[in-house]
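In: pasting the sequence and the predicted coordinates here, then a few questions.
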Amino acid sequence: MNVKWLDLDTAPHLPALYAHAATKRSITGDTLPETGLRCWVAVQAKPLQAFRAVCDVPDSPLLPPTYPHVLAFGLQMQLLSDPHFPFPLLGLIHLSNQIRVLRPMGGVTQLRIGVYAHNLQKHAKGATFDVVTQVDDLLGPLWEAHSTLLCKGVEMPGEVPEHAASVVSGMSELTRWYAANDIGRRYAKVSGDYNPIHLSTASAKLFGLPSAIAHGLWLKARTLAALGSHLPAANIEITADFKKPVRLPSEVILLTSAAGSSGDFQLNGHGDLVHMTGRWRPLG
């Protein structure tokens, strides 16, 4: 995709973006914009430490693998809440997330972050698209991510693409933890993601949910922290597919299998409930 970049002088102001997002509740088209947004941001010690505390990430000279998403959140919000973006931000469903750590993320203080949307596809419930996030340091490309989002109710021509289901066996329990009732609010404070479905039962019910649910990227960050030494520091691709939401409060159980530089993981509830599946592989 040939992205038309718009370079910003400062990071977007989140409260204003939430106000814009709250006023748009309808689908206005079926074409994604060709414009991407870029901005230099600073990595600051205090917010990073707060993120580590909420996601149970040990201290390290390396940035946590999912932390660039936090730095990029304002740009992602501005992209998705723009009046010309065809889909309403509130109500989008996060289906999967893939990150690629290209080089070890240590000693970085300034990062240039770019975001754009592409890959619009028909879905049985509407349409999906990818939000692509690219992160460079002063040496060049450092990290990138693809987040696949679903907008229900979009009418598109054609057939629904088929996706092969993968089944992984031989995993064993690594650990389990409790997702507390307030974890959505705690993660919102460090990430900027104040989506009402994560904050409280009352706000989640406004969007048709019986209770608040955990942020998908908090689940991924907490999972990668638990996997710890199983994961290489760089030259790695980590994918997570979000299945059933984690209703708060809940206990979750992390299963994994590791084989050298590759491995698989699954986050379960009790019974047969599967919340998230994923894998890590070396970059080809």
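Out: The structure has been received and is ready for your questions.
In: CA only for contacts and neighbour counts going forward, please
Out: Fine.
In: what sits against the spatially most central residue of the chain?
Out: In the chain, the centroid-proximal residue (Cα atoms, centre = their mean) is L217; its distance is 4.5 Å. By Cα atoms under 8 Å, 6 or more residues apart in numbering, the contact list for L217 reads T66.
In: and it, that's in a strand?
Out: No - read with DSSP: H, G, I helix; E, B strand; the rest coil, L217 is helix and lies in no strand.
In: which helix or strand lies directly C-terminal to the top helix by length along the chain?
Out: In the chain, taking DSSP state H as the definition, the longest helix is helix 67-81. Per DSSP states H and E, the first helix or strand lying C-terminal to helix 67-81 is strand 93-101.
In: that next one - contacts with which helices or strands?
Out: strand 140-152, strand 236-242 (3 or more Cα pairs under 8 Å, 6 or more residues apart in numbering; DSSP states H and E).
In: and of the ones you listed, who's closest to E159?
Out: strand 140-152 (15.9 Å; Cα to Cα).
In: now do the buried residues in the helix or strand just after the closest one.
Out: Once strand 140-152 ends, the next helix or strand along the chain (criterion: DSSP H and E) is strand 172-179. With burial defined by 16 or more other Cα atoms under 10 Å, the residues of strand 172-179 counted as buried are 176, 179.
In: over to stretch 107-123?
Out: 108, 111-118, 120-123.
In: so which of the residues you listed is the closest to P64?
Out: V108 (12.1 Å).
In: assign a three-state SS to the closest one, would you?
Out: Per three-state DSSP, V108 ends up coil.
In: same question, V131
Out: strand.
In: tell me how far it lies from P12.
Out: According to Cα to Cα, to the nearest Å, V131 and P12 sit 17 Å apart.
In: and what of S250?
Out: In this view, S250 and P12 are 34 Å apart by Cα to Cα.
In: comparison target below:
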Amino acid sequence: MTTDWHTLDREPSVTDLYVRAATRRKITGTTLPDSGLRSGIDVDPKRLAAYRKVCGFADNALLPPTYPHVLAFALQMQLLTAKEFPFPLLGLIHLSNRIRVLRPMGGVGRVRVSVQVQNLQPHAKGATFDLVTTLDDQLGPLWEAESRMLCRGVKLEGEPAEQVLAPMLPMTQVAQWKAPADIGRQYAKVSGDYNPIHLSAVSAKLFGFPTAIAHGLWNKARTLAALADHLPTANVNIAVQFMKPVRLPSEVTLMASAAGSSGDFQLQGAGDLEHMMGHWSPIT
């Protein structure tokens, strides 16, 4: 499929896009649009510093490996609330996320962000698609990611094909931390992601959750910050599968294999509850 790219001269207003998302609650089709969005975006040092603090990243010269998701968030919102997109944004479930850091992300000031959707597939509970995001700097491709999203209630022909990450290496405890009751609101301030399921028990209950849950990408970011000494800074593929949500507040434990070019990690809750499974490996 050839992507029909549209270039925006400025970053969209997230506030306006949330209003649009709130008014679209129905499935309107089963075909993904072939259009994508691009825009030049500057890295805001103050916002980056706040993100580092909330997610636990060290203040160094490298852009955190998960931060490009923040740079791309407004464009992603614009794409997922467009009339051509057939699924309601509110209610989408983030199943997995894969990022590839192609080169060291040092000295990054301005990038071109591109977003598109592809790979619509049947799922036992509906349908999944990939939200694909890429970053380019003046030297070319820098970072890319796919977030697999589930829309419940979509009916597609074909057999569901689910991929499950499984640890291959022995793991030991690396870190432990608390996810406080307000971490959803803290992360929303630095990321722009004000999904109601993360903000409070009251708003989460409107979407079927007994209490607020942590953002999946905060779980991943907090984990990668704790694994900074384990992971390569470039030429690395980091994939995670989100499992049981982290209910707020909670205490979680990070398990990981020894540092190296490849490894496994797992985020656990009380009673060995599996919140997230992950793996890192060189880009081949």
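Out: Looks like it arrived, so ask away. Note that this is a predicted model, so its numbers are computed, not measured.
In: can I get the helices and strands packed on strand 93-101 of structure 1 in TSV including mean neighbour count and distance to L92 of structure 1?
Out: Converted to TSV, these look like this (neighbours: other Cα atoms under 10 Å; distance: least, Cα to Cα, whole Å):
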stretch	mean neighbour count	distance to L92 of structure 1
strand 140-152	20	5
strand 236-242	22	13
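In: now those strands as a markdown table including distance to V101 of structure 1?
Out: Compiled in a markdown table, these are given as follows (distance: least, Cα to Cα, whole Å):
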| stretch | distance to V101 of structure 1 |
| --- | --- |
| strand 140-152 | 5 |
| strand 236-242 | 5 |
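In: out of these, which gets nearest to S166 of structure 1?
Out: strand 236-242 (11.0 Å).
In: find me the equivalent region of the closest one in structure 2.
Out: Using TM-score structural alignment, strand 236-242 of structure 1 corresponds to residues 236-242 of structure 2.
In: now that stretch on structure 1. Mean distance?
Out: Its matched residues in structure 1 lie on average 0.4 Å from stretch 236-242 of structure 2 after superposition (mean Cα distance after the TM-score superposition for structure 1).
In: nearest to R38 of structure 1, of the helices and strands packed on strand 93-101 of structure 1?
Out: Taking Cα to Cα, strand 140-152 is the member of those nearest to R38 of structure 1, at 13.4 Å.
In: output the residue interval of structure 2 matched by the closest one.
Out: Aligning strand 140-152 of structure 1 against structure 2 (TM-score structural alignment) gives residues 140-152.
In: the matching stretch vs structure 1, average offset?
Out: Averaged out, stretch 140-152 of structure 2 is 0.2 Å away (mean Cα distance after the TM-score superposition for structure 1).
In: isn't H13 of structure 1 up against G74?
Out: Yes - with contact defined as Cα atoms under 8 Å, H13 of structure 1 counts as touching G74 (7.2 Å).
In: have a look at the two and say which one is more surrounded.
Out: Remark: of H13 of structure 1 and G74, G74 carries more neighbours, 20 against 12, as counted by other Cα atoms under 10 Å.
In: confirm for me that P245 of structure 1 is in contact with S211.
Out: No - counting by Cα under 8 Å, S211 is not a contact partner of P245 of structure 1; they are 10.4 Å apart.
In: for these two, indicate the residue with more neighbours.
Out: S211 (21 against 16).
In: quickly find the element holding the more buried one.
Out: Under DSSP H and E, no helix or strand contains S211 of structure 1.
In: name the nearest residue to it, sequence neighbours excluded.
Out: Excluding the flanking residues, the one nearest S211 of structure 1 by Cα to Cα, 6 or more residues apart in numbering is T201, at 4.3 Å.
In: T134 of structure 2 too?
Out: Take T134 of structure 2 and drop its neighbours on the chain: the residue closest to it by Cα to Cα, 6+ apart is E144, 4.2 Å away.
In: quick one: the one you found and R112 touch, right?
Out: No - using Cα under 8 Å, E144 of structure 2 is not in contact with R112, being 11.7 Å away.
In: common neighbours of these two, please.
Out: L135.
In: and P170 of structure 2, what does it touch?
Out: 256-257.
In: counterpart of it over in structure 1?
Out: So, by TM-score structural alignment, P170 of structure 2 is matched to G170.
In: quick one on the thing from earlier: give me the residues contacting the match of strand 140-152 of structure 1.
Out: Residues contacting stretch 140-152 of structure 2 (Cα under 8 Å, 6+ apart): 68, 87, 91-103, 105, 123, 125-136.
In: what about K189 of structure 1, which helix or strand?
Out: Residue-wise, K189 of structure 1 maps onto helix 183-191 under DSSP H and E.
In: between helix 67-81 and that helix, find me the angle.
Out: Here helix 183-191 of structure 1 points in a direction 90 degrees away from that of helix 67-81 (axes from the mean of the first three to the mean of the last three Cα atoms, to 10 degrees).
In: what's the mean deviation for the helix or strand following helix 183-191 of structure 1 versus structure 2?
Out: From helix 183-191 of structure 1 onward toward the C-terminus, using DSSP H and E, the following helix or strand is helix 201-205. Superposing on structure 2 and averaging over aligned pairs (mean Cα distance after the TM-score superposition for structure 1), helix 201-205 of structure 1 comes out at 0.3 Å.
In: whereabouts in structure 2 does helix 201-205 of structure 1 align?
Out: Taken onto structure 2 by TM-score structural alignment, helix 201-205 of structure 1 occupies residues 201-205 there.
In: any idea how far the matching stretch is from the middle of the chain?
Out: Stretch 201-205 of structure 2 sits 21 Å away from the centroid of its parent chain (Cα atoms, centre = their mean, to the nearest Å).
In: next, the buried residues of it.
Out: 201, 203-204.
In: ok, now stretch 209-219 of structure 1?
Out: By neighbour count on 16+ other Cα under 10 Å, the buried set for stretch 209-219 of structure 1 is 211-219.
In: could those go into a markdown table alongside distance to G284 of structure 1?
Out: As requested, the buried residues of stretch 209-219 of structure 1 are exported to a markdown table (distance: Cα to Cα, whole Å):
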| residue | distance to G284 of structure 1 |
| --- | --- |
| S211 | 41 |
| A212 | 38 |
| I213 | 35 |
| A214 | 32 |
| H215 | 30 |
| G216 | 26 |
| L217 | 25 |
| W218 | 27 |
| L219 | 26 |
